[in-house]
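K.L.:
Give me the fold of what follows.
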Amino acid sequence: MRKPALSAAALVIALGGLTACGSGSDQKNAEPNSTTAATVDPSTKPVAKPLTAGDAFTKLSATVSSAKLSGVVTEDNDPNHLLGRPNQYTSKITFTDSRIKADDVAGAEPGSVGLGGAIEVFKTAADAQARADYIQKVTQGIPMLIEYDYVSGTALVRVSHYLTPTQAADYKAGATSLG
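P.N.:
Coordinates of the predicted model:
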């Protein structure tokens, strides 16, 4: 009974040896030369860095010089407790706008959109649009909470209602460079 087992083992070894021997035409093992083109592994192709709120602000502030970064929202200081939650923003910054009168925002909390605005960045454009739609629905009919909201790709630019429509249009123009 042992002979068939040995014969099977010998057969496996022999077949393994045959598959290891190549004819020399195996392209995977060939060195690139004038007749063999090297292929690029797609996994080594650089991947685009996802947009962050900080990156978005850098682009936006190049268009709107009156905007100044005022804060970076983290998990520990997020007043909305949305950072990193499912379908919510993945990064957020707040900014001030020097065109807003100090008397108009006296007593406003630091980081308040009323002081200038905020940029929230999401994983998907649909999530950014859903957030903008939610904000518009909740603030509708409450003049103190109304704001300008501009969605560009995965970024939502939220702008203070203390700015005039003409001033807010600067942010709308700048937001187009984010998507």
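
K.L.:
switch to C-alpha atoms for all contacts and neighbour counts from now on
P.N.:
OK.

K.L.:
I'd guess A9 is in a helix, am I close?
P.N.:
Yes: remark: A9 belongs to a helix, assigned using DSSP: H, G, I helix; E, B strand; the rest coil.

K.L.:
now the other sequence, so there's something to compare against:
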Amino acid sequence: MKRIVSIILIVLMVYSFVACSGTVIATHTAEQIVEELKSSGMPITNVVVYNETTDPNGLLGRPHQYTSKVNFSDPAHKDADIASPDNTVEVFQYADDAWKRANVVRDVTKSMPASAEYVYQVSFYVLRLNHDILPEDAAKYEEAFKAIIG
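P.N.:
Sure thing, here's the model as predicted:
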């Protein structure tokens, strides 16, 4: 009898854990993150919000790729191209996909020092900054980014 009661209790515990576990999803879009970075004092201009037809990489909305993407300029760095913003926020459906994307970008730019980027990944989110941004300014972006994501 004790064995049956123990089995029933274990089954009930398993079902209660499954019922209580929620699906974790991204709570911010790339546009919202950029707006919050701007509100936190980061010198952001020329915000470009992409959709499935305007994404220059053709990845937005594709399986295991980002679900939203925004590029922006930081006029404080010396080679800022205001007409062609080169800093990016990407949001993914799965944190694992964001991690993979961050690593791909790091690996690709590692072999090309002139195009190396600062790449910060937290959960579903990736922040990519142009290599011309000063390290102390990149650290400020990283701090603000992590504060937004929580």
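
K.L.:
So what's the residue count around whatever residue of structure 2 lines up with T58 of structure 1?
P.N.:
Superposed on structure 2 with TM-score structural alignment, T58 of structure 1 falls opposite E35. Using other CA atoms under 10 Å, E35 of structure 2 has 14 neighbouring residues.

K.L.:
what's the average distance of the one helix or strand E35 of structure 2 maps to to structure 1?
P.N.:
Assessed by DSSP states H and E, E35 of structure 2 sits inside helix 30-39. Its matched residues in structure 1 lie on average 1.4 Å from helix 30-39 of structure 2 after superposition (mean CA distance after the TM-score superposition for structure 1).

K.L.:
for that helix, packing partners?
P.N.:
With contacts taken as 3 or more CA pairs under 8 Å, 6 or more residues apart in numbering; DSSP states H and E, helix 30-39 of structure 2 sits against strand 66-73, strand 87-92, helix 135-149.

K.L.:
Excluding sequence neighbours, find me the nearest residue to the spatially most central residue of structure 2.
P.N.:
Central residue of structure 2 (CA atoms, centre = their mean): Y125, 1.6 Å from the mean position. Closest residue to Y125 of structure 2 apart from its sequence neighbours, by CA to CA, 6 or more residues apart in numbering: V91 at 4.7 Å.

K.L.:
For structure 1, which segments count as helices?
P.N.:
Here structure 1 has its helices, by DSSP state H, at 2-20, 53-63, 125-139, 165-175.

K.L.:
Alignment lookup: I93 of structure 1 to structure 2.
P.N.:
Under the alignment by TM-score structural alignment, I93 of structure 1 pairs with V70 in structure 2.
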